[in-house]
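>>> Could you look at this predicted model? Sequence included:
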Amino acid sequence: MNDFPVKMGEEVVIIAGKDRSRADKVKAGKITSINRKTQTVTVEGLNISKKAVRPSEANPEGGIVEFEAPIHVSNVMTKAKYDARSAKKA
């Protein structure tokens, strides 16, 4: 897949999944990383997951760590395209 629908640093809206945007709440963020092999993107501040981490030298306390999980590219849309679509519906 040579052409990708989104680019690094682009403002996107999540359209499917647990953090999807509703008519009254638009959840948007910038793309921080793209994995072309798995066709996933990581969006800043969205799709937060928690993971239990065992104590180690790097993290002596262990505990629960929050991180931004990747989301499939088909579940995001550029903010400009989303705004145009919502304006068309209104």
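Alright, I've got the coordinates.
>>> switch to C-alpha atoms for all contacts and neighbour counts from now on
Noted.
>>> Counting by contacts, list what the host helix or strand of residue 65 packs against.
Assigned by DSSP states H and E, residue 65 belongs to strand 63-68. Judged by 3 or more CA pairs under 8 Å, 6 or more residues apart in numbering; DSSP states H and E, the packing partners of strand 63-68 are strand 48-53.
>>> in the strand it packs on, what's buried?
Neighbour counts using 16 or more other CA atoms under 10 Å place no residue of strand 48-53 among the buried ones.
>>> ok, residues contacting it?
Contacting residues not belonging to strand 48-53 are listed as 62-69 [CA atoms under 8 Å, 6 or more residues apart in numbering].
>>> That one vs strand 63-68, what angle?
Angle of strand 48-53 versus strand 63-68, following axes from the mean of the first three to the mean of the last three CA atoms, to 10 degrees, is 150 degrees.
>>> ok, now which ones touch the residue nearest in space to the middle of the chain?
By CA atoms, centre = their mean, the chain has its centre lying nearest to residue 43, at 3.2 Å. Residue 43 makes contact with 12, 29-33, 68, 70-71 under the criterion CA under 8 Å, 6+ apart.
>>> The structure to be compared is supplied as follows:
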Amino acid sequence: MAASKIKKGDSVVVLSGKDKGRTGTVAKVMPKEGKIIVEGVNVAARHRKPTQANPQGGIDRNPAPMSIAKVALADPKDGKPTRVRFEEKDGKKVRVAVKSGETIDG
């Protein structure tokens, strides 16, 4: 299996959908489903009835999974979306932003 180009903790830009153009940090990656959860993006509101555990009830807002194809890594230099390639530096495989050539990790 190929190495993932987007990892937990990365800063990403949403490319399409209702949150197009927004940026956020990756909270979870689900490679088998091809989904990703980004903090503060694609937030789903769930109305909760009052229960004994939660007597107040109310609205829970949580980020919902979205397709990994809808996001691109944010360039470390200017924050705009960029593609990612892998290079070997000092015997280590590192991710590099295609747009600026900046190393993303390591």
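Looks like it arrived, so ask away. Keep in mind the model is a prediction, meaning the values are calculated, not measured.
>>> Spatially nearest residue to the residue nearest to the centre of the first structure (excluding sequence neighbours)?
residue 31 (4.5 Å; CA to CA, 6 or more residues apart in numbering).
>>> And the one you found, what's its match in the second structure?
Here residue 31 of the first structure is matched to residue 26 in the second structure, going by TM-score structural alignment.
>>> Next: residue 51 of the first structure.
So, by TM-score structural alignment, residue 51 of the first structure is matched to residue 46.
>>> Return the longest strand in the second structure, judged by number of residues.
When the second structure is parsed with DSSP state E, its longest strand is strand 23-30.
>>> Mind reading off the mean deviation between that one and the first structure?
Mean deviation of strand 23-30 of the second structure relative to the first structure after superposition (mean CA distance after the TM-score superposition for the first structure): 0.9 Å.
>>> mind checking how far the residue nearest to the centre of the first structure is from residue 56 of the first structure?
28 Å (CA to CA, to the nearest Å).
>>> Next: residue 80 of the first structure.
Separation of residue 80 of the first structure from residue 56 of the first structure (CA to CA): 44 Å.
>>> How many residues are close by the nearest residue to residue 6 of the second structure once chain neighbours are set aside?
Leaving out its chain neighbours, the residue that sits closest to residue 6 of the second structure by CA to CA, 6+ apart is residue 73, at 6.9 Å. Around residue 73 of the second structure sit 25 other residues, with neighbours defined as other CA atoms under 10 Å.
>>> Tell me if I'm right that residue 73 of the second structure and residue 10 touch.
Yes. Judged on CA atoms under 8 Å, residue 73 of the second structure makes contact with residue 10 at a distance of 7.2 Å.
>>> State whether residue 40 of the second structure and residue 63 are indeed in contact, as I suppose.
Yes. With contacts counted by CA under 8 Å, residue 40 of the second structure reaches residue 63, the gap being 6.3 Å.
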